[in-house]
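Undergrad: Predicted model, plus sequence, below.
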Amino acid sequence: MRVTIGDPAVAGFAEVHRLQQIRYPGVTPRRQPVHTIYVPADRFSSSTVAEWGAHALGLLEEHLPVDLLTEVFGVPASLAGEVRERVAAKLAAEPVEDLRIDFEDGYGLRPAAEEDAHAEAAAEAVKRMHARGTLPRRWGLRVKSFADGDPARSIRTLDGFLTALGELPPGFTVTFPKVLMEEYLGQFSQVLARLTQDLGLPELRFEMQVEAPQTLAFLRPGLDPRLGAAHFGVFDYTAAIGLPPHEQRLDHPACDHARHVMQTAFAGTAIELSDGSLAASPASSSRHNVHALWRRHAELVRHSLRHGFYQGWDMHPSHLVSRFVTVYAFHLATYDKYQARVKAWEEQREAGDGVMDEPATIKTLAAALHRADAALALPSR
């Protein structure tokens, strides 16, 4: 064919394309936890995960017969039996997918010797869990923020924990909260690099918490090579923008805005996103109060899922029931339809109801099926 420009080479293209591949590698198909639980360090022990699971399973058995799933959670009757069966199996086999031992807000300020002792005790508990095969596949610490003005305390806790632990089981990460200044990320990353080298550990990665409007301003691809996730902090964020206490909730429009900024900043990267939590537990052990808590928590989990946040924080064993019921119902409700649409695309025909999907939609459907398979899977161990 005849052309006008003889040489189609674009000056500088190779370097720009290389940077594109670094900044936007695409979402890797790995199993992201559906939740993170955090437990104050002074309340953590090697039996914590088992205790949470037993508590949640007891609530399921006492307060959620299969015929109440529709009333409490709005689960279609056609799915109720399968959802309940899956939740019971999950609570028995893997009640916690991601664990944080908390040395920040949930722990508070303590004398130095006391926090040192809790860091060492946490390491011993993790050793026992790893030996028994009860350590969640994702786990780690939440250390204190540099924004508090005392980075040495944060570093000492992490250093002491890792030193006492010795061998590092897989799945470890560190949660770095209240990142008010971008420079804190680089400083904390340098600490992790030194600990990696001095202790002979595999590369240490961390996740940041987005808890202030200032943080939204510097979110971008390639923020730090050790950064693996960003978790939204609803209570600090809503307090920072001046919302009244009764409006500190995940489904507030201001929180939707913050989450959408996070999604926009990290789209196309390998950074995982997680939503925040509900700071409430059942007012009593009565069925009425347990159901009220479950309904509210389920509303928030559904809100997160609809907005593309597939992970959230749970703060009480009762949350495990409403988390897994809602997640399972969400995925099962669309699984067969999504699968049929992908198959129709592969066979180059229209899907049911005359749907003609675009390639981008097919990628989204395939990703949703992969996410559902991961969320519905039970551990092999």
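TA: In hand now; what should we look at? Numbering: from 1, shown residues only.
Undergrad: C-alpha from now on. contacts and neighbour counts both.
TA: OK.
Undergrad: how about the nearest residue to A88, chain neighbours excluded?
TA: L57 (6.7 Å; Cα to Cα, 6 or more residues apart in numbering).
Undergrad: any idea how far A230 is from the closest residue to A374 other than its chain neighbours?
TA: Using Cα to Cα, 6+ apart and skipping the chain neighbours, the partner closest in space to A374 is R31 (5.7 Å). Remark: distance between R31 and A230 (Cα to Cα, to the nearest Å) = 16 Å.
Undergrad: ditto for S322
TA: 23 Å.
Undergrad: quick one, which of those two is more surrounded?
TA: S322 (26 against 23; other Cα atoms under 10 Å).
Undergrad: I figured the more buried one was touching A298, is that so?
TA: Yes - when contacts are counted by Cα atoms under 8 Å, S322 is listed as touching A298 (5.6 Å).
Undergrad: one step back: what's the neighbour count on the residue nearest to A374?
TA: Using other Cα under 10 Å, R31 has 13 other residues around it.
Undergrad: cool, and the one 3 residues further on?
TA: The burial count assigned to V34 is 21, neighbours taken as other Cα under 10 Å.
Undergrad: same question, S154
TA: 19.
Undergrad: ditto for the one 5 residues further on
TA: The burial metric for D159, expressed as a neighbour count using other Cα under 10 Å, is 17.
Undergrad: cool, and A360?
TA: The number of residues packed near A360 is 9, by other Cα under 10 Å.
Undergrad: Touching the helix or strand hosting it from outside, list them.
TA: Element membership of A360, judged by DSSP states H and E, is helix 359-376. Residues from elsewhere that reach helix 359-376 (Cα atoms under 8 Å, 6 or more residues apart in numbering): 29, 31-34, 86, 327-328, 331-332, 335, 338-339, 341-342, 345.
Undergrad: Okay, one more to line up with it:
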Amino acid sequence: MTSPRPSLDAGTYDDVDAMLAGADEHLARTYPGDDGTRQPVHTVYVPADRFRAGLAGEWGERALAVVEEGGGTAALLDAVGVREDLRAEVGALVESKLASEPIEDLRIDLEDGYGDRGDDEDGHALAAARAVRAEVDEGRSTPFVGIRFKSFEAPTRARGLRTLDLFLGELAGSGELPAGLVLTLPKVTSVEQVEAMVLVCERLEALHDLPAGRLRFEIQVETPQAVLGSDGTALVARMIHAGGGRVTGLHYGTYDYSASLGIAARFQSMEHPAADHAKAVMQLAAAGTGVRLSDGSTNVLPVGDAEQVRAAWALHGRLVRRSLERGYLQGWDMHPGHLPGRFAVTYAYYREGFLPAAERLRIYLAREDGAVMDEPATARALAWFLARGTDCGAIAVAELETAVGASAADVDALAGRPGR
């Protein structure tokens, strides 16, 4: 058979490559995709004056006590809506998690949850850094830990910078920084604030002999200006790129954002239409950049009698499930009693989807005919779902490999992640 003869000459191919070289470089630089590292399923905020070494373990013990106060594991799983056929395995996973790693990401709060303590803040910032160092040295630190300092708005800017400086200096001066160190920049209202944070990171790296780019930070989206700037653009998208690769996450602030729009307190919620709009803009802005998303929190705590605890679990569980289904794999937890429901709903979410996703991926990789004809993009999404399920402990690597008929490394490669 005669080979087809295209009519375009080699020069045209070269011209097209030359025309698109700049666009290719821009795409690779600004939309590198996720780096494949672990993302915590939640962030726990603790005021700095209440933080101490060993706090995570205390929260785990308190969470288990709340489960008993609310009627036991069966009552928890019923309240958050875990399927009957999954309850035994999910219940065991939750109990194990609360005993071994009850907090994945701990944020020492020196902002709203802490308040204005004047010069006492210096001591609390230094004490927090020493407690983090003690946990790291003893091998019992949470996988991710860091601080939320005060915003770069004019009234709190100097205080926020001083606290960040003191905390980081104490931590860096006593050893290697924790691998999972996270810094949180709150109430961002302008691209310039992100640029200022980049400058501060550069100066701190130089002062403490840290590698360039070592310090990275989250942006809290809790002001209208972050979602819609005065020029009519989504400033949150520009903020990500102004970070020069240092921005790791966008965290939605439920109550500050809602209040700033004039929403009455009793209607402020993670599922308010205004919240959904803001989070949809955040999701679009972050897509392809490698910046992770986190939903906010509920202020309804599982306290009181057993009926009140179960009602709070039901609300929290529904909100966690809603976030997961919308692509928000992380959220905030404000009380030990939130932890059991967070993990129960997260584990159930991945366990429910595990076998169907694994079977579709197995058929795709084996090039067999199945009930669904999946395209490469869907296969990648299936692999991504399964990889994230193993990250949080909902799916064991061995059972993943058995169900898919491929190695975890193959699944990671299909998901576009580096090897484990």
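TA: Perfect, I can see it now. Quantities reported herein were computed from a predicted structural model and do not represent experimental measurements.
Undergrad: TM-score for this pair?
TA: Scored by TM-score structural alignment, normalised by the length of structure 1, the superposition of the two chains gives a TM-score of 0.94; 375 aligned residues with a Cα RMSD of 1.7 Å.
Undergrad: What does the residue nearest to A374 of structure 1 correspond to in structure 2?
TA: For R31 of structure 1, the aligned residue in structure 2 is R38 (criterion: TM-score structural alignment).
Undergrad: now the helices: where do they sit in the stretch 201-350 of structure 2?
TA: With helices called from DSSP state H, counting those that start in this stretch, the stretch 201-350 of structure 2 shows them at 224-227, 235-242, 254-260, 273-286, 306-325, 338-366.
Undergrad: With distance to S151 of structure 2 added, can I get those helices in JSON lines?
TA: Shown next, in JSON lines, are the helices of the stretch 201-350 of structure 2 (distance: least, Cα to Cα, whole Å):
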{"stretch": "helix 224-227", "distance to S151 of structure 2": "13"}
{"stretch": "helix 235-242", "distance to S151 of structure 2": "15"}
{"stretch": "helix 254-260", "distance to S151 of structure 2": "13"}
{"stretch": "helix 273-286", "distance to S151 of structure 2": "20"}
{"stretch": "helix 306-325", "distance to S151 of structure 2": "26"}
{"stretch": "helix 338-366", "distance to S151 of structure 2": "27"}
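Undergrad: among these, which is nearest I147 of structure 2?
TA: Proximity to I147 of structure 2 (Cα to Cα) singles out helix 254-260 among the helices of the stretch 201-350 of structure 2, at 18.5 Å.
Undergrad: A264 of structure 2: neighbour count?
TA: 9.
Undergrad: quick one: which of the helices of the stretch 201-350 of structure 2 is nearest V198 of structure 2?
TA: helix 235-242 (8.4 Å).
Undergrad: Please enumerate the helices of the stretch 1-150 of structure 2.
TA: Along the stretch 1-150 of structure 2, counting by DSSP H, counting those that start in this stretch, helices occupy 10-30, 55-69, 73-79, 87-100, 120-138.
Undergrad: Quick check: which of these is nearest to G175 of structure 2?
TA: Of the helices of the stretch 1-150 of structure 2, nearest to G175 of structure 2 by Cα to Cα is helix 120-138, at 7.9 Å.
Undergrad: The closest one packs against which elements?
TA: In terms of contacts (3 or more Cα pairs under 8 Å, 6 or more residues apart in numbering; DSSP states H and E), helix 120-138 of structure 2 is packed against helix 157-172.
Undergrad: Mind listing what's buried along the helix it packs on?
TA: Under the neighbour-count criterion of 16 or more other Cα atoms under 10 Å, helix 157-172 of structure 2 has 159-172 buried.
Undergrad: One more: stretch 363-375 of structure 1?
TA: For stretch 363-375 of structure 1, a neighbour-count test (16+ other Cα under 10 Å) marks 365-366, 368-369, 371-372, 374-375 as buried.
Undergrad: okay but T36 of structure 1 is in contact with E97, surely?
TA: Yes - with contact defined as Cα under 8 Å, T36 of structure 1 counts as touching E97 (6.8 Å).
Undergrad: Between these two, which is the more surrounded one?
TA: Neighbours were counted for T36 of structure 1 and for E97 using other Cα under 10 Å; T36 has more, 23 against 19.
Undergrad: so who does that one touch?
TA: Residues in contact with T36 of structure 1 (Cα under 8 Å, 6+ apart) are 96-100, 311-314.
Undergrad: Pull the contacting residues for the aligned residue in structure 2 for A147 of structure 1.
TA: Aligned counterpart of A147 of structure 1 in structure 2: E153 (TM-score structural alignment). Shown in contact with E153 of structure 2 (Cα under 8 Å, 6+ apart): 187-188.
Undergrad: three-state assignment of E153 of structure 2?
TA: Assigned by DSSP: H, G, I helix; E, B strand; the rest coil, the conformation of E153 of structure 2 is coil.
Undergrad: circling back to that earlier point, now tabulate the helices of the stretch 1-150 of structure 2 in TSV and tack on mean neighbour count.
TA: Formatted as TSV, the helices of the stretch 1-150 of structure 2 follow (neighbours: other Cα atoms under 10 Å):
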stretch	mean neighbour count
helix 10-30	12
helix 55-69	20
helix 73-79	21
helix 87-100	18
helix 120-138	19
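Undergrad: A403 of structure 2: which of these is closest?
TA: By Cα to Cα (comparing all of the helices of the stretch 1-150 of structure 2), the closest turns out to be helix 87-100, at 17.3 Å.
Undergrad: Next, count neighbours for V291 of structure 2.
TA: 23.
Undergrad: Check the alignment and tell me where it lands in structure 1.
TA: Under TM-score structural alignment, V291 of structure 2 pairs with I271 in structure 1.
Undergrad: wait, that match sits on P225?
TA: No - counting by Cα under 8 Å, I271 of structure 1 stays clear of P225, with 10.2 Å between them.
Undergrad: returning to that earlier point: of all the helices of the stretch 201-350 of structure 2, which one is nearest A134 of structure 2?
TA: Among those, helix 338-366 sits nearest to A134 of structure 2 (Cα to Cα), with 24.1 Å.
Undergrad: V136 of structure 2: which of the helices of the stretch 201-350 of structure 2 is closest?
TA: Nearest of the helices of the stretch 201-350 of structure 2 (Cα to Cα): helix 338-366, 22.4 Å.
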